[in-house]
Each structure stands twice: as C-alpha cells, then as structure tokens.
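Engineer: This is the structure alone, sequence omitted:
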C-alpha cells in the first residue's frame, strides 16, 4: 500500500527544481555519474518546471540514443555501449524527479532499464538479472556483472534516493579491474520500490544487506567479498561490515542519525515517499548496535554541509575495527569531484596493492 505523504508531492518537486536551479553543487552528483557538462549547460535554463525537466532530459536521451546507434552501426561497440548507458542515465534523471510511485515514474524507469539492457547486450561482460527475497513478501531486484577470471566481488550499495543503474560508471571501472559487481535496488529504490512495491524500513534494509551478502557468498563462494557505498548506502556498508563473510568495506560520506545531520528539507520530503522516516523504523542503521568486523576505509569531504566534520569524527570513533579515514579539504557530501580517485584507491586496497596502514598520497 502506498504511504501517506504529509506534504503534497508537488511542493517537494518544486523545492527540488528550485534547488537544482540555484545550487551548482546539486549537479556534481550527476556529472560524476556520467552526465555530460555540455548537455547540462544546453538545458539548464529549461529545468525550472517539471515539464521543462522531463522534455529536456528526454530530448537529450533521444539524441544520445541516435549517437549510440550510429556508433553501433560503425562498429564502435565500446563507445556505443557507453553512450547507451548515458541514454539510460538521462532517463534516470526523469525517473528521479518525482519521488512517488506513480505511472509516470514507472514509464521513465522502464526507459532507463531498456537502454541499460541494450548497453549490456553490447558488452563483452556477462550481465545477469536476479532477485533476492528479504522475507516472504518482499523481493529486491538486481544485476550482476561478471568479468573473466574475477579476483573478487564488490557489492555496490547505492544512495537511498538512487537506483542501481545510476552507478554504471562504478560497475564499469570495477569490472575492468577484474571484480564481479553485485548491484541490487534496496527497499525504497528503483525496481524494488516501483515494481515490487517495497518501501524502505530499517528492518528491511538490515535483511536486505544480509541477503545480498549471503547471495554473493553462495554464488561466488571461492571469491572474497567487498562492500562499496555512498551516503546512506555507505551507512549500510558500515552495517554490512559486521558480516563475517565481508573482507573489506569502503564507505564514502556515510550518513548518520538524522538528528545529527543538516538534511535539506526537500530531501527529507523525498525520502518520506519511499522510506519510513519515523524514528522506530527509519531506514538508517543503529550504529551503536553494530558489531563491526571487517576493515573499513572511510572517505569524507571537509566541506560536507550534511555531515559536519565533528559528526563524522564521532562516527569514525565508533568503528571498533581496523579502520582508516581519508579526508578531502575542498569536497562536500559524497566527495563527487574525487570519486574517480576514490574508486582507484579502493581498487588498490581490494587488490592488496596498498595496505591502508601505510600513507596514501591524496
């Protein structure tokens, strides 16, 4: 059953559009995840209304699709694959705007899934589509990408208001470096929310993280398991680090208890559409109850307005396991401008090419 929303969703969309219009940093996330800056500049002035938003990203998506088809015809398969993934990302932007589970949102997400699948079909990498059960009534949908001769598995835990398709660049880089990637939409995300109608709660997220790890261990029993997550996804990576089958965990800008964060009002309203935000089942781990087990590498931007330095240091102190904190002086939440190097550092650590007890030049 659809949750009851206290604030009209139209107001939430309006505040989201206003934030996107006025704050340049809003776009750092999407630029880091594959949006071309020239495309953003082309349509930025048209994004102040939902109609302008939908028309702009659909128009750009269709342009990308034509480019991708031409590249495919010319035999430039690798470039075509990437451009189809960008096509999916642009449709993902339309899926993302309205946080409610409505027909329009499903329409845009179907487009995103279609072009991501098209890109998968061109790739040399095997892609599997699977679901896992978190209980008798709730299933979560995911994708697994398997390179030849893999040396480990990386479970990607996506930000709470995202979908697994948005982080395609992470998949590509991890796979190119010899790791299987496992990406599932958690409760309140992507396919799991729209088509399986699973709303995010703390209990469901706890079960979800456990089941993804168990799924990975069952299907790839001879390979080590690593976790990588951003923002609230990183928070659940910290929770997952308590699982004995996890070898290492990377948390980029983990979110903390809502009372300790400076959460934008529009974002809280968005969360309330797909997740429980009341305290008893809020979709955030209880950090004081986690029995941390695996080594944890944490990344933090010192200009993070959502999770201030003192709050991050307090969380880091709670991590009762081998750990390291890498900070970036000029980065905000999610360290969007450093994600390329963050993934490189993480891959070196996962590959045992760097011991995080040693210094790292950042």
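Structural biologist: Received, thanks. Keep in mind that what you see is a predicted model, and the values were worked out from it rather than measured.

Engineer: From here on, just use CA atoms for contacts and neighbour counts.
Structural biologist: Fine.

Engineer: how far away is the nearest residue in space to residue 167 that is not next to it in sequence from residue 301?
Structural biologist: In this structure, residue 167 finds its nearest non-sequential neighbour in residue 33, 6.2 Å apart by Cα to Cα, 6 or more residues apart in numbering. Residue 33 sits at a distance of 18 Å from residue 301 (criterion: Cα to Cα, to the nearest Å).

Engineer: again, but for residue 211
Structural biologist: Taking Cα to Cα, one finds residue 211 at 31 Å from residue 301.

Engineer: quick one: which of these two has more around it?
Structural biologist: residue 301 (24 against 17; other Cα atoms under 10 Å).

Engineer: Assign the nearest residue to the more buried one once chain neighbours are set aside to helix, strand or coil.
Structural biologist: Counting by Cα to Cα, 6+ apart, residue 301 lies nearest to residue 331, which is 4.3 Å off, once chain neighbours are set aside. With DSSP: H, G, I helix; E, B strand; the rest coil as the basis, residue 331 sits in coil.

Engineer: Tell me which residues touch residue 331, please.
Structural biologist: Shown in contact with residue 331 (Cα atoms under 8 Å, 6 or more residues apart in numbering): 300, 301, 302, 303, 304, 337, 338.

Engineer: helix or strand for the first one, which one?
Structural biologist: Translated: residue 300. strand 296-301 (DSSP states H and E).

Engineer: just checking, what packs against that strand?
Structural biologist: Using 3 or more Cα pairs under 8 Å, 6 or more residues apart in numbering; DSSP states H and E, the elements in contact with strand 296-301 are strand 246-252, strand 323-328.

Engineer: Comparison target, given below:
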C-alpha cells in the first residue's frame, strides 16, 4: 500500500527537521515507517512520546533530575510533532499538544540551565513562553524566539542551547496562532504587536537586559521576525530563517497540510478567508523599515519558500544585512544545520554584546 500523500508531503518537506530538533533518528525511522494514513500520524507519534515520558517520570521518581529533563524534553518534541499539522482533528491535536506542554514544563527545572514557564499579558489574556538564562551571567541580553506556522516552544530546545552557551538568555514564546496561543488567538500579520508584548514583559524583569533584545524567527516566523523588527524598534538585531517575502503570493503552491493549518490557526471561516489574510503577510513596503542588523538564511533546495524571497528581503532592508544562501539546503536548511545554526548564534552574540 502506498503512503497517504499527506504523510509523504510531511516527510518530503520536513524530515531533517525532526532529527535536527531532537527526535532520535531511529524513532523517526520507525514511527514514520509505521504510518500509512495521515489519520494515524498523531497517535503514532504520541505513542512514541509516551515511551520517553514514562522514562522521564521514572527518572524523576528516582531523583535523577538531569536524565528526567532529557527524557521529558524528548517526549515533548515527540508530542509536538504528533500535533504539528494535525488540524484535521483539533480535539486529538490539542490533547496531544497539552502532553507536550506538560512534559516540557516538567523538564524545565532540570535543564542546564533551567527554564521558567512565563505568562505574558496580551490582549486581556496571556501568551505563554519559556525563559532561560545563561549560568553565572548577570543581566544577560535576551533573544526572543518566534515560532512558525507549525512549530511551538516545546520544539526549540536545540536552538535555545546555542544562544545560552554564548551568554544570551532566551525567551521562546507561542504567539497568536502558534502553540498554546493558537486556541485563544488567530494568526495576525502585524506580529510587532505580540513581540511588543513580549518586550514589555521582559522590561519588567530584573534578571535580563531587555535593552539588548534580539529577535529570531523560523519558517513563517522568518516573516514574523523581520515584520516585527521593522516596527518594534526595541529589537536590536534580527535573524530570519527561510521566511516568505509574501505569503499570499505562494499560497497556491503550498502543500494542502500547510494551507489547512493556516486556515485553522487563523480562525478563518474557510480557505478563501484564510487566503485573504495570507495576502496581508507581506514584506512589500515593510522591508525598508528594517534598520537593525538582520541575518537572513535560506536554502536553494527549499520547495516551500524560494530562496529568491530571502534575496529580495536582503536587497530591500535599510540596515546592515547578512544573507546566507545554502546551495544544498532544504526548508530552513535543517539538512545542513551545521551551515548556519552556530554561525547565526555567534552573530547574534556579537550584535547584542553577550559576555559568553
């Protein structure tokens, strides 16, 4: 039996991301080999997540905090990938997502350095994030990590580590239409609004230097971060990974999984309404407002967002720009993570004058 085209699409576009962001290779191979129908995607990944969760809870009970943190983080990543595009069954998706959140929250006190779940006031309710600070550094600069369409804060440990090792605090948050934020708030094009709320929150903290705040965004977050940096001038440096220049312009070429997820997470009544919102997610006329330093990464083999979008953004910004085009990189170049992850972390540390 041939695999469901939706399963094939998920693997063709995102396979390297799973392993680069914390899924053990054998888990990836075994779970994906077992799935024929998209309807079985969420439960198959949740079953694997449960194995790691059980080991994490056993380690907690035995007093092995470091091991518990690692097992529970892996469980959270498994549960995240169970739900990442599973919008065809929102009830199942949300229940699995809550398991990801629970496991990551249980892991946070046992990480090196530890993490703190934070609640960020936003439009009368809250957005949720994870704040981590490098050890033995007072008032570190802070990098705000912005998610894409199908990522969430529970997936971001691999990226957080790179900044933390370089003396930068991290504030990874789920914005509108993302992770925990997707249930109360739909996607919005003016992402400077939620980013502004995060900076406001950080300015109220005494343990990070919000005057040295950077912003990082991945995939659709590679649109959100530059957009926010254009208008939220408290952002001192920005990294954009494989973001679209104009989401509406690529709408018809996107996988069905992606369009469906955008429709659900934008709280649109139908795909036409979602398409209308997608047209607002454009950097046309916005890019020249970006005056802070920006580092843009793209892969020439990206089949979701053409590398030419990154080239156009780089040509139009008004501030200092670094453009890295990875010749054999796929979407977010996760198949060549070593070509940009360390380099962008070093760059951000330089821009924010980190002490690490």
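Structural biologist: Right, received. Where do you want to start? Keep in mind that this is a model prediction, so the values were computed, not measured.

Engineer: TM-score of the superposition?
Structural biologist: Taking TM-score structural alignment, normalised by the length of structure 2 as the basis, the two superposed chains have a TM-score of 0.84; 336 aligned residues with a Cα RMSD of 2.7 Å.

Engineer: which other residues reach the strand holding residue 300 of structure 1?
Structural biologist: 238, 241, 248-253, 312, 321-335, 342, 356.

Engineer: now swap in stretch 82-100 of structure 1 and tell me
Structural biologist: 9, 13, 16, 34-35, 53-54, 57-58, 60-62, 64-65, 67-68, 104-109, 111-116, 118-119, 161-162, 165-166, 168, 270-271, 273-274.

Engineer: Just these: which are in helices?
Structural biologist: 9, 13, 16, 53-54, 57-58, 60-62, 64-65, 67-68, 104-109, 111-116, 118-119, 168, 270-271, 273-274 (DSSP state H).

Engineer: Which ChimeraX command selects the buried ones in those?
Structural biologist: Selection command for ChimeraX covering only the buried members of these, criterion 16 or more other Cα atoms under 10 Å:
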select :9,13,16,53,54,57,58,60,61,64,65,67,68,105,106,108,109,111,112,113,114,115,116,118,119,168,270,271,273,274
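
Engineer: ranges for the helices of the stretch 151-300 of structure 2?
Structural biologist: For the stretch 151-300 of structure 2, helices defined by DSSP state H, counting those that start in this stretch occupy the ranges 157-164, 192-203, 221-231, 247-250, 256-265, 271-278.

Engineer: most neighbours per residue, which of the ones you listed?
Structural biologist: Burial of the helices of the stretch 151-300 of structure 2 is given as mean neighbour count (mean count of other Cα atoms under 10 Å); helix 221-231 ranks first at a mean of 27.

Engineer: ok, now how distant is residue 59 of structure 2 from residue 72 of structure 2?
Structural biologist: Residue 59 of structure 2 is 10 Å from residue 72 of structure 2, by Cα to Cα.

Engineer: higher neighbour count, the two?
Structural biologist: Legend: neighbour count by other Cα under 10 Å for residue 59 of structure 2 and residue 72, higher for residue 72 (31 against 19).

Engineer: Aligned to that one, what sits in structure 1?
Structural biologist: Taking TM-score structural alignment, residue 72 of structure 2 has residue 84 as its aligned residue in structure 1.

Engineer: now the strand or helix carrying that match and helix 265-274, what's the angle there?
Structural biologist: Here residue 84 of structure 1, judged by DSSP H and E, is contained in helix 77-97. Calculated by axes from the mean of the first three to the mean of the last three Cα atoms, to 10 degrees, helix 77-97 of structure 1 forms an angle of 90 degrees with helix 265-274.

Engineer: What residues sit buried inside helix 77-97 of structure 1?
Structural biologist: 77, 80-97.

Engineer: What of stretch 173-185 of structure 1?
Structural biologist: 173, 174, 175, 177, 178, 179, 180, 181, 182, 183, 184, 185.

Engineer: Excluding chain neighbours, what is closest to the most centrally placed residue in structure 2?
Structural biologist: By Cα atoms, centre = their mean, structure 2 has its centre lying nearest to residue 147, at 3.0 Å. Excluding the flanking residues, the one nearest residue 147 of structure 2 by Cα to Cα, 6+ apart is residue 221, at 5.2 Å.

Engineer: Counterpart of that neighbour over in structure 1?
Structural biologist: Using TM-score structural alignment, residue 221 of structure 2 sits opposite residue 233 in structure 1.

Engineer: wait, doesn't its match sit right on residue 161?
Structural biologist: No: contact criterion Cα atoms under 8 Å: residue 233 of structure 1 and residue 161 do not qualify, at 9.6 Å.

Engineer: anything in contact with each of these two?
Structural biologist: The contact lists of residue 233 of structure 1 and residue 161 share no entry, where a contact means Cα under 8 Å, 6+ apart.

Engineer: Pipe the helices and strands packed on strand 296-301 of structure 1 into JSON lines and attach mean neighbour count and distance to residue 350 of structure 1 per row.
Structural biologist: As requested, those are exported to JSON lines (neighbours: other Cα atoms under 10 Å; distance: least, Cα to Cα, whole Å):
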{"stretch": "strand 246-252", "mean neighbour count": "25", "distance to residue 350 of structure 1": "7"}
{"stretch": "strand 323-328", "mean neighbour count": "16", "distance to residue 350 of structure 1": "14"}
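
Engineer: Mind putting those into JSON lines with distance to residue 190 of structure 1?
Structural biologist: Formatted as JSON lines, these follow (distance: least, Cα to Cα, whole Å):
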{"stretch": "strand 246-252", "distance to residue 190 of structure 1": "21"}
{"stretch": "strand 323-328", "distance to residue 190 of structure 1": "30"}
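
Engineer: Please list all residues in contact with residue 321 of structure 2.
Structural biologist: Residue 321 of structure 2 neighbours (Cα under 8 Å, 6+ apart): 293, 294, 295, 296, 314.

Engineer: next one: residue 171 of structure 2
Structural biologist: 129, 130, 131, 132, 142, 143, 144, 145.

Engineer: Out of these, which two sit at the greatest distance?
Structural biologist: Farthest apart among the contacts of residue 171 of structure 2 by Cα to Cα are 129 and 142. That separation is 13.2 Å.
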